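Generate a structure from the sequence data that follows.
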Amino acid sequence: MSKPAPASANRLDKWLWAVRVFKTRSLATDACRAGSVEINDQPAKPAREVRSGEQVKVRQGVVTRTLAVVAVPPARVGARLVATYCTELTPPEEFEKAREQRVQHFLAREKGSGRPTKRDRRLIDHLLES
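Presented below is the predicted three-dimensional model:
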């Protein structure tokens, strides 16, 4: 049994799902419709075709991930193979911004709103250590 050859182009929503940016294809479609996905700095619809060499920007929360399309997979690929189909160009500051927001969320507790649960304390300790 041989592997199918990589496609030259594929739908944007299918590509985002195949390279594991989104957990489901419908989430990828919804993100495209909401305007959270751009190709070469242009808003993109879910049916737009993605080709190698293009740059895809995906806004997920406070992070805007930038991905370079290396190749178009024929189907969803395993996590280990994602690097053969796209390159992560997102600056580390973007991921740091998301981490800071998570820390602020847990530290911005209203005074007197109750004692943190054991799970909350462990999570706060984990966030403060890293």
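
drop to CA atoms for contacts and neighbour counts, all remaining ones
Fine.

Glu100: helix or strand, and which one exactly?
Glu100 belongs to helix 92-107 when elements are defined using DSSP states H and E.

Return the set of buried residues in that helix.
98-99, 103 (16 or more other CA atoms under 10 Å).

cool, stretch 38-48 as well?
Those would be 38-39, 44-46, for stretch 38-48 by 16+ other CA under 10 Å.

As a markdown table, those residues with secondary structure and distance to Ala71 would be great.
Output for the buried residues of stretch 38-48, formatted as a markdown table (DSSP: H, G, I helix; E, B strand; the rest coil; distance: CA to CA, whole Å):
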| residue | secondary structure | distance to Ala71 |
| --- | --- | --- |
| Glu38 | strand | 17 |
| Ile39 | strand | 15 |
| Ala44 | coil | 18 |
| Lys45 | coil | 19 |
| Pro46 | coil | 18 |
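
of those residues, closest to Asp125?
Glu38 (37.0 Å; CA to CA).

got a list of what that closest one touches?
Taking CA atoms under 8 Å, 6 or more residues apart in numbering, we find Glu38 in contact with 44, 56-58.

Give me the three-state assignment for the residue most central in space within the chain.
Among the residues of the chain, the one closest to the centroid is Val21, at 4.2 Å (CA atoms, centre = their mean). State at Val21, reduced to three classes by DSSP: H, G, I helix; E, B strand; the rest coil: coil.

The structure of the following sequence is requested for comparison with the preceding one:
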Amino acid sequence: MSDNASHARTRIDKWLWAARFFKTRSLAKAAIESGHVHCQGQRIKVSREVAVGMQLRIRQGFDYKTVDVLAISDVRGPAAAAQLLYAETPESLAERAEQTAQRQAMNLAHPDHRPNKKERRQIHRFQRDVGSGG
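Model prediction:
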């Protein structure tokens, strides 16, 4: 954490970058402007200052993370230090785990390769056997 932690005045885009939610400040700014970051259920502006105790809902890809702000920093440090800036809520962790499981289940319905010759024979044999009722 930086010396600015005592001042506790940092813009939300800078904090999101320092907490390693986004790779660059411009990506953090774009996410905020697109409505992917909410504070206490409300859309926020890039210039909003972050404060300890705020609850943020951040969309990253398919996932939403709900985090509580524990500390303020405007310096991007190592990942271990960045994880000390926030705590993800247990509900958010459970929701993300459930969504991940659903996505994985959907991917099982679509194999990642086309059937090879042996697998095609097995498919045809299965279809022939099921179709004849035997």
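
and stretch 20-34 of structure 1, which stretch of structure 2?
Aligned by TM-score structural alignment, stretch 20-34 of structure 1 falls on residues 20-34 of structure 2.

what residues does that stretch touch?
13-14, 16-17, 37-38, 43-46, 76, 79, 82.

Out of the residues you listed, which two are the most distant from each other?
Taking CA to CA, the two most distant members of these are Arg43 and Ala79; they sit 26.6 Å apart.

Include distance to His7 of structure 2 when you put the contacts of stretch 20-34 of structure 2 into JSON lines, please.
As requested, the contacts of stretch 20-34 of structure 2 are arranged in JSON lines below (distance: CA to CA, whole Å):
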{"residue": "Asp13", "distance to His7 of structure 2": "17"}
{"residue": "Lys14", "distance to His7 of structure 2": "14"}
{"residue": "Leu16", "distance to His7 of structure 2": "17"}
{"residue": "Trp17", "distance to His7 of structure 2": "18"}
{"residue": "Val37", "distance to His7 of structure 2": "23"}
{"residue": "His38", "distance to His7 of structure 2": "23"}
{"residue": "Arg43", "distance to His7 of structure 2": "25"}
{"residue": "Ile44", "distance to His7 of structure 2": "21"}
{"residue": "Lys45", "distance to His7 of structure 2": "21"}
{"residue": "Val46", "distance to His7 of structure 2": "19"}
{"residue": "Arg76", "distance to His7 of structure 2": "17"}
{"residue": "Ala79", "distance to His7 of structure 2": "22"}
{"residue": "Ala82", "distance to His7 of structure 2": "18"}
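
Going by residue numbers, what spans are strands in structure 1?
Here structure 1 has its strands, by DSSP state E, at 9-11, 37-39, 42-43, 49-51, 55-60, 63-69, 86-88.

out of those, which comes closest to Glu129 of structure 1?
The minimum distance between Glu129 of structure 1 and those falls on strand 63-69, with 21.9 Å, by CA to CA.

mean shift of the closest one relative to structure 2?
Aligned to structure 2 and superposed, strand 63-69 of structure 1 gives a mean residue distance of 1.3 Å (mean CA distance after the TM-score superposition for structure 1).

for that strand, packing partners?
Where contact means 3 or more CA pairs under 8 Å, 6 or more residues apart in numbering; DSSP states H and E, strand 63-69 of structure 1 is packed against strand 55-60, strand 86-88, helix 92-107.

Could I get the ones you listed in JSON lines, plus columns for distance to Val69 of structure 1?
As requested, these are exported to JSON lines (distance: least, CA to CA, whole Å):
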{"stretch": "strand 55-60", "distance to Val69 of structure 1": "6"}
{"stretch": "strand 86-88", "distance to Val69 of structure 1": "5"}
{"stretch": "helix 92-107", "distance to Val69 of structure 1": "19"}
